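Visitor: This is a predicted model, with the sequence first.
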Amino acid sequence: MEKLTNRDDVVRIFLDDVRALHRSAEERGITYRKSRTNLQLTHAAPIPNGKLQVDLLEYLTWFYTDGDDLKHQARMQPIQLILSETEGGWKIERVNRIGEREERNLVKGELNFRPSSIVEGNRKRSYDRRKAQQYAELWWDGFNPQYKKFDVDCTNYISQCLYAGGMPMEFSNRKDRGWWYRNQGGTVSWSHSWAVAHALRWYLESSGRATAVGDAKLLTIGDVICYDWDGDGRWQHNTIVVAFDRNGMPLVNAHTVASQHRFWDYKDSYAWTERTQYRLFHIQDTF
């Protein structure tokens, strides 16, 4: 969570966001035409020391031209305000933004996933990329009530998309094995690979269910991109390919900072650095 403690910090970080967005647009050769912003109050409550916590969702939509095509991308950014009371009313003391760097410390080190002994179903399955795409579009800005809602939800969302496309769960009685989610009489459990970015990256690498490719243009609908923002081997974010721009480059959906049709390289994100590494996974057509 990014903490901004004064007005100058708030202005600086949002201006940085705008600059990153325009740099990305210049690199892609697109032109922004219109934007729309809405704020939704999701929670407000008093906290210790006479302060007030206010949770907001910022809805952002941009319309742009990509060659002759009019396209859009959208995001939902969670924002938390900490207010303190003064003689003249309430003053913003701190702004917290939940962002794409949030999974950094959820899993330490490289997880060595091994195939588990129980794979869901006993027949070959095909990966239906259209169904994975449809699920990604349906739930990019919300949470399917059939699954647990995670505060840091990017990998849970990607796993749901893969499962909706037909990738079978691989069950184990260990959280560091397989790829699975269980709801048994209201008791919910899941593997690390289902819900943690670092773990899903290594599961896809070692399970034989995906092949790493070296060029984003080789990806197709329903494929997965993993992100290591600092280039230090800690994989912190995942997205799913749902569309392409006029040059055949992927546009992706994601959660945590819920994003729709975002350009795949995330150079418009404050999480991106010059050291950012990507792992591009083509999901197998059959399992």
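Guide: Right, received. Where do you want to start? Numbering: from 1, shown residues only.
Visitor: can we go C-alpha only for contacts and neighbour counts from here?
Guide: Will do.
Visitor: Can you tell me what sits against the longest helix seen in the chain?
Guide: For the chain, the longest helix by residue count, based on DSSP state H, is helix 7-28. Contacts to helix 7-28, defined as Cα atoms under 8 Å, 6 or more residues apart in numbering, come from residues 4, 31-32, 95, 267-270.
Visitor: Which ChimeraX command selects the buried ones in these?
Guide: Entered in ChimeraX, the line below selects the buried ones among these, by 16 or more other Cα atoms under 10 Å:
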select :4,32,95,267,268,269,270
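Visitor: Could you check how far whatever helix or strand comes next after the longest helix of the chain is from the centre of its chain?
Guide: Of the helices and strands lying after helix 7-28 in sequence (DSSP states H and E), the nearest is strand 31-47. Counting by Cα atoms, centre = their mean, to the nearest Å, strand 31-47 is centred 18 Å from the centre of its parent chain.
Visitor: How about stretch 196-212?
Guide: Centre-to-centre, stretch 196-212 and its host chain are 16 Å apart (Cα atoms, centre = their mean).
Visitor: Okay, one more to line up with it:
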Amino acid sequence: MKKKLVKILHDNVKQLNEAFLNGHRAVCLDEKEKAAFEKDALEMIERGAEVVSAKISGDILNVMAYEQQTQVDYIAVIDRLLKQGNSLFMEERTMRRRAQFEGSKLVADEMVTMHPLSLQERGEKCMGHIYREDSATYNRRNVVRYAEQWWNDYNPAFVRFEDNCTNFVSQCLYAGGAQMTSKANKQRGWWYENEHKMSLSWSVAHSFRWYLSGATSHLRGEEKKSARELIPGDVICYDFNGNGTWNHCAIVVAKDMNNEPLVNAQTVNSRYRYWTYQNSPAYTDRIQYKFFHISI
């Protein structure tokens, strides 16, 4: 029975790969995720970009069965080779997904907000520290280097959260030379001591967004009017529902041929992702962005 379910899931993942390649609706996804594929296909046209190839690989993590119902947790790694003008680049995402079966029928396949396995948990060697230079200037190269090294894993020198996006961005900024503030009050400043002691702004997207807007020393964010004004090492914050609650942030690591940012981020671990997040199921037409040029 298990082999039969794996075959059905494998066939659905193949159709999921077709959706990443061509923007077609995969068979067993919820409406938000189907809509995200369609928005992604339209955005590709607007950008003057095309998907040259797409590949999904992954592993089954857990199988739970009760009577006629079976739940399969698996990890999917998506690689898409994109072409824009004469430029080629690889967009990558790693997501944890959950498939639900009733008997031998696949009835649901959706992303779940649970972090993928770290290198250590996969039995691979992992070093846990940050190489940084204390300097009066912000080293954007080091920020991007750190974002590239850790976008799909978790530095064991820091605590890890299921919703890890802000923690990841804070680590990137720290690697670039951003100085922590006083560690006296978790409601104030931007700092990290250990898994039990850190400022809210270090790991909570809403607090981080408002810290960047108000800081006058140490790490500071200068608000820009458009994403095109940002450069690698800058930050984008997201309010997906447009209700005043900021719930995601990402680090700019590159610019595309139209001078638009490409970002690395965690929670759904992403590399060279187009900044708008229209291809995310969390996207709504009410989304709000904040664009921060970082200085220290």
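Guide: Nice, I can see it. As the structure is a computational prediction, the values presented were derived from the model and not from experiment.
Visitor: Among the contacts of helix 7-28 of structure 1, which lie within helices?
Guide: Residues from the contacts of helix 7-28 of structure 1 lying in helices, with DSSP H as the criterion: none.
Visitor: JSON lines for the contacts of helix 7-28 of structure 1, including distance to residue 260 of structure 1?
Guide: Conversion of the contacts of helix 7-28 of structure 1 to JSON lines gives the following (distance: Cα to Cα, whole Å):
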{"residue": "4", "distance to residue 260 of structure 1": "26"}
{"residue": "31", "distance to residue 260 of structure 1": "18"}
{"residue": "32", "distance to residue 260 of structure 1": "16"}
{"residue": "95", "distance to residue 260 of structure 1": "24"}
{"residue": "267", "distance to residue 260 of structure 1": "15"}
{"residue": "268", "distance to residue 260 of structure 1": "13"}
{"residue": "269", "distance to residue 260 of structure 1": "14"}
{"residue": "270", "distance to residue 260 of structure 1": "17"}
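Visitor: Tell me the span between the first and last residue of stretch 160-171 of structure 1.
Guide: One end of stretch 160-171 of structure 1 sits 15 Å from the other (Cα to Cα, to the nearest Å).
Visitor: against structure 2, where does it fall?
Guide: Here stretch 160-171 of structure 1 aligns to structure 2 at residues 171-182, judged by TM-score structural alignment.
Visitor: ok, and for the matching stretch, which residues are buried?
Guide: For stretch 171-182 of structure 2, burial by neighbour count (16+ other Cα under 10 Å) applies to 171-181.
Visitor: Could you do stretch 257-272 of structure 1 as well?
Guide: Along stretch 257-272 of structure 1, these residues count as buried under the neighbour rule (16+ other Cα under 10 Å): 257-272.
Visitor: now do stretch 248-259 of structure 1
Guide: With burial defined by 16+ other Cα under 10 Å, the residues of stretch 248-259 of structure 1 counted as buried are 249-259.
Visitor: Mind checking which of those are in strands?
Guide: Per DSSP state E, strands hold the following members of those: 250-254, 258-259.
Visitor: Now the two most distant members of those.
Guide: Taking Cα to Cα, the two most distant members of these are 250 and 258; they sit 16.7 Å apart.
Visitor: Now tell me what touches stretch 124-133 of structure 1 from outside.
Guide: 161-168, 221-222, 241-242, 283-287.
Visitor: The same query, at a cut-off of 7 Å, please.
Guide: Residues external to stretch 124-133 of structure 1 that are found in contact with it (Cα atoms under 7 Å, 6 or more residues apart in numbering): 161-162, 164-167, 221-222, 242, 285-287.
Visitor: residue ranges of the strands in structure 2, please?
Guide: Going by DSSP E, structure 2 shows strands at 49-66, 69-84, 87-102, 105-111, 192-194, 197-198, 220-224, 235-239, 248-255, 261-265, 269-274, 288-295.
Visitor: Reformat those strands as a markdown table; add distance to residue 18 of structure 2.
Guide: Output for these, formatted as a markdown table (distance: least, Cα to Cα, whole Å):
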| stretch | distance to residue 18 of structure 2 |
| --- | --- |
| strand 49-66 | 8 |
| strand 69-84 | 11 |
| strand 87-102 | 15 |
| strand 105-111 | 15 |
| strand 192-194 | 42 |
| strand 197-198 | 42 |
| strand 220-224 | 37 |
| strand 235-239 | 28 |
| strand 248-255 | 26 |
| strand 261-265 | 23 |
| strand 269-274 | 18 |
| strand 288-295 | 30 |
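Visitor: and residue 205 of structure 2, which of the ones you listed is closest to it?
Guide: Between residue 205 of structure 2 and the strands of structure 2, the shortest gap by Cα to Cα is with strand 248-255, which sits at 5.5 Å.
Visitor: what's the mean distance for the closest one versus structure 1?
Guide: Per the superposition on structure 1, strand 248-255 of structure 2 and its aligned residues are separated by 0.4 Å on average (mean Cα distance after the TM-score superposition for structure 1).
Visitor: what helices or strands is that strand leaning on?
Guide: With contacts taken as 3 or more Cα pairs under 7 Å, 6 or more residues apart in numbering; DSSP states H and E, strand 248-255 of structure 2 sits against helix 165-175, strand 235-239, strand 261-265.
Visitor: That'll do, ta.
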